[in-house]
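In: have a look at this prediction, sequence included:
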Amino acid sequence: MDQGLLNVILVGSAFMILFSAFQSTGMVEQSVLEGVKNETTGNGTARFTATGYTSFAIIYSSFTVVNIVSPAIVSILGPSLSMFIGASTYFFYVLSFIQPMTWSFYLASVLIGVGAAILWTAFGVYLAVNSDELSTLRNSGVFWALFQLRKVQLPGNLYIYLVLKSDIINRHTRYLLFTVFSVVCGIGLLVFILLIWRSFVEKRLLLNSEKEKKKKKIIFQDIKQELLIALKLLKTPNMLLLLIPFAYSG
């Protein structure tokens, strides 16, 4: 099999697994947090006051801001390692629901916003590296077909249906749900680790290439230039027009 296509299949599978757990979390998030509020009301512990709505506002605000600098981060770390780091924040976000506290839950919301910006920027670079003019459309289609499978969510929805017994999720059910979701995220992280290993092997094969050596020297010099190019791109007529549907779709 074409190595580029294999890499795209692996990264699509990793995203599908990771976001299956994350989106299942989002479906029950508010019910879970209402249950936590009930647990901490009048029992002498610090009352839990966080809401899922505030969490998502924090996530996408930090996502927006960090997108400005995420290309520089990916340039320094490389796409494979960057994807793993970004995906790890999803794991910690899901894990935070097992024993949520207001401060830690909102901190996890900030971190996942940062991680999302790094993850999606790194994915764009990874797809480009593993594609050429003839395979770009094919590889994009393969990735999005795998990624959209998360929306089917038959296993996740069926599991939630079988586990949930009421609108408010109690502590026992919360432990059960998010232990499983955390394990699913962990499986996704293992696939990202496999991608790091494959990238390491591929780089070793190219280590003697003068082109690769020059590329490594240029990367650190061009980080500032990349940021300037991104700002210039933002001012172009096409990008300004695209901001309208982007803002509408979220």
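Out: Perfect, thanks for sending it.
In: from here on, just use CA atoms for contacts and neighbour counts.
Out: Will do.
In: state the distance from Gly12 to Leu149.
Out: To Leu149, Gly12 is 10 Å away according to Cα to Cα, to the nearest Å.
In: between the two, who's got more neighbours?
Out: Gly12 (24 against 17; other Cα atoms under 10 Å).
In: how about the contacts made by the more buried one?
Out: Taking Cα atoms under 8 Å, 6 or more residues apart in numbering, we find Gly12 in contact with 142-144, 146-147.
In: and those, which is closest to Ala21?
Out: Taking Cα to Cα as the measure, Ala21 lies nearest Phe147 of the contacts of Gly12, at 12.5 Å.
In: how far is the helix or strand containing the closest one from where the chain is centred?
Out: Assigned by DSSP states H and E, Phe147 falls within helix 136-152. How far helix 136-152 lies from its chain's middle: 15 Å, per Cα atoms, centre = their mean, to the nearest Å.
In: for that helix, name the packing helices and strands.
Out: Applying 3 or more Cα pairs under 8 Å, 6 or more residues apart in numbering; DSSP states H and E, one finds that helix 136-152 makes contact with helix 3-40, helix 102-129.
In: can you point out the buried residues in the shortest one?
Out: By neighbour count with 16 or more other Cα atoms under 10 Å, helix 102-129 contains the buried residues 105-123, 125-128.
In: equivalent analysis for stretch 177-188, please.
Out: Buried residues in stretch 177-188, counted by 16+ other Cα under 10 Å: 177-186, 188.
In: got another, please set it beside the one above:
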Amino acid sequence: MNNLFGIDSGTTKVIYMSFCFLVLYSASQTFLNMEKTVISSINDDNEYFEVDGYNILALDYIIYGVSLWLGPSAINIIGLRTCMTAGALIYTLFFSSVLVEKAWVMYAFTAIGGTGASLLWAAEGKYLASNSSAEVISRNVGIFWTFYCSSSIIGNLYSFYILQGKKYLDRGSRNLITYSLTAIGGVATLFFALLPPAEKNETEDKKLQKVSPLKELKTTWKVFKTKEMIILAVTFCYTGLHQAFCSGIYSPSIGFTLQFGNRSKQLVPLSGVFLGLGQVIGSCWQIMQGKRLSKLRWGRRMVLTTGIVAQLISFALIYINIPPSAVFGNTTESAIIRSNIFIAIFCSVLLGFGDGCLNTQNYSILAILFPNEAAQSCALYSFSKSVSVAVGFFLATFFNLYYQIPFLAVMAIFALISYIYADMCTFKKCNDQNNISTP
């Protein structure tokens, strides 16, 4: 893949990997967005099926977060391509487990799915960094995130068509959606198996083979204890809480708001479509402004501030537009204002835009802070985020929207402050290194 269409080899490989994620997460994002709704409908049909969608999602992210500590060691042993291929296969098995409609099967495959996701994302961070120089890392992160976010649009559009006019989700519709998503996951696994080697791994992987898994784990712990990683942990934790809210809590809450009428269940994937659209807009904006932002010392801070402001606006609108009990299940309760579909979908766009800004800038600052520990830093970022996602889903089983939204708003402000401080430290650190290297 050398200089295809005038694009350098590293960027071409990033685009191919991004396409693989687009295919896989066209299935996965749709499944996660609808899982609470699907499980709730199974509970309605089968009184002996006692599974809570939020608990399943929380367990998935807990296993994922714990497994991430072993991600760099797995990469060292079996390689980047094998890690991503295995992760895609395991994750596909995870969301096909809904077909069985047995509680123990769902919990077992949830644990397996979390392990698969950890292999996938730890390898993704390393592959992205290995194919990107410091000058193009922000652009390549933006490219990857644009592909990844587009997956939410594609899968949810299909579900939107299947659920047209449905107030309740029947078994036939559930199975049709799940079979389709499983087939897409299988195709994605084949694409991952054809992933080309990373730019830097031909020379570096030979050296990495001499590094024991225990030493990899020690390196991960060393990165975890750095001042910058501790400061950024606040931002990473908020990113996880926000991801839980926008990907698995908010969209089902729209579907549970029966004041929207017979279209309520169809609005769940529609919310996912516009969530993905917001993420794509956020990523594309950063790609187009990439060179200009990279020249500004406050470029990353400006992007994150814009994203956080968009999220705060969405929180305020959701607070008045969606009834507080909608987070738990079907409700005829009224919101502060008469629930409006257009406001609900607009909030999905704002949430997605903010999410795109958060994730791209988190990856960008890690690539600059830890260029030689890309696998470790990305694994720790995903670990912090996944634990927070699990906490977000766990809290959703107890607290309604009127408690969740103010908590998220406060965390958003703290996340922005922490990121700005860490970015200022990064800028100072880069200046000090430049002064030392200048004769």
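Out: Perfect, I can see it now. In this text, all values refer to a predicted model and were calculated from it rather than measured experimentally.
In: what TM-score do we get after superposing?
Out: Laid over one another, the chains give 0.84 as their TM-score (TM-score structural alignment, normalised by the length of the first structure), with 232 aligned residues with a Cα RMSD of 2.3 Å.
In: related to what we said a few turns ago, show the buried residues in the contacts of Gly12 of the first structure.
Out: 143, 146-147.
In: using a markdown table, lay out the residues you listed together with distance to Pro237 of the first structure.
Out: Output for these, formatted as a markdown table (distance: Cα to Cα, whole Å):
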| residue | distance to Pro237 of the first structure |
| --- | --- |
| Phe143 | 29 |
| Leu146 | 33 |
| Phe147 | 31 |
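In: now, which of the residues you listed sits nearest Tyr53 of the first structure?
Out: Phe147 (24.5 Å).
In: how about the nearest residue to that closest one, chain neighbours excluded?
Out: Distances taken as Cα to Cα, 6 or more residues apart in numbering put Met16 closest to Phe147 of the first structure, at 4.6 Å, once the chain neighbours are dropped.
In: what does that neighbour align to in the second structure?
Out: Under the alignment by TM-score structural alignment, Met16 of the first structure pairs with Leu22 in the second structure.
In: any idea how far its match lies from Phe191 of the second structure?
Out: For Leu22 of the second structure, the distance to Phe191 of the second structure - Cα to Cα - is 11 Å.
In: do the same with Lys385 of the second structure
Out: The value you get for Lys385 of the second structure to Phe191 of the second structure, if Cα to Cα is used, is 27 Å.
In: who's more crowded, those two?
Out: A direct count of neighbours by other Cα under 10 Å for Lys385 of the second structure and Phe191 places Lys385 higher, at 26 against 19.
In: which strands and helices sit next to the helix or strand where that one lies?
Out: Using DSSP H and E, Lys385 of the second structure sits within helix 374-396. Here helix 374-396 of the second structure touches helix 53-67, helix 71-78, helix 103-130, helix 213-224, helix 227-244, helix 341-369, going by 3+ Cα pairs under 8 Å, 6+ apart.
In: now do the helix or strand following it: which range of the first structure does it align onto?
Out: Counting by DSSP H and E, the element after helix 374-396 of the second structure in chain order, helix or strand, is helix 401-437. Across the first structure, nothing matches helix 401-437 of the second structure (TM-score structural alignment).
In: which helices and strands does helix 401-437 of the second structure pack with?
Out: Applying 3+ Cα pairs under 8 Å, 6+ apart, one finds that helix 401-437 of the second structure contacts helix 227-244, helix 299-321.
In: counterpart of Lys216 of the first structure over in the second structure?
Out: Lys216 of the first structure maps onto Lys206 in the second structure, by TM-score structural alignment.
In: now for that match, how many residues are close by?
Out: Summarising burial for Lys206 of the second structure: neighbours were counted as other Cα under 10 Å, giving 11.
In: helix or strand for it, just tell me which one.
Out: Under the criterion of DSSP H and E, Lys206 of the second structure resides in helix 201-208.
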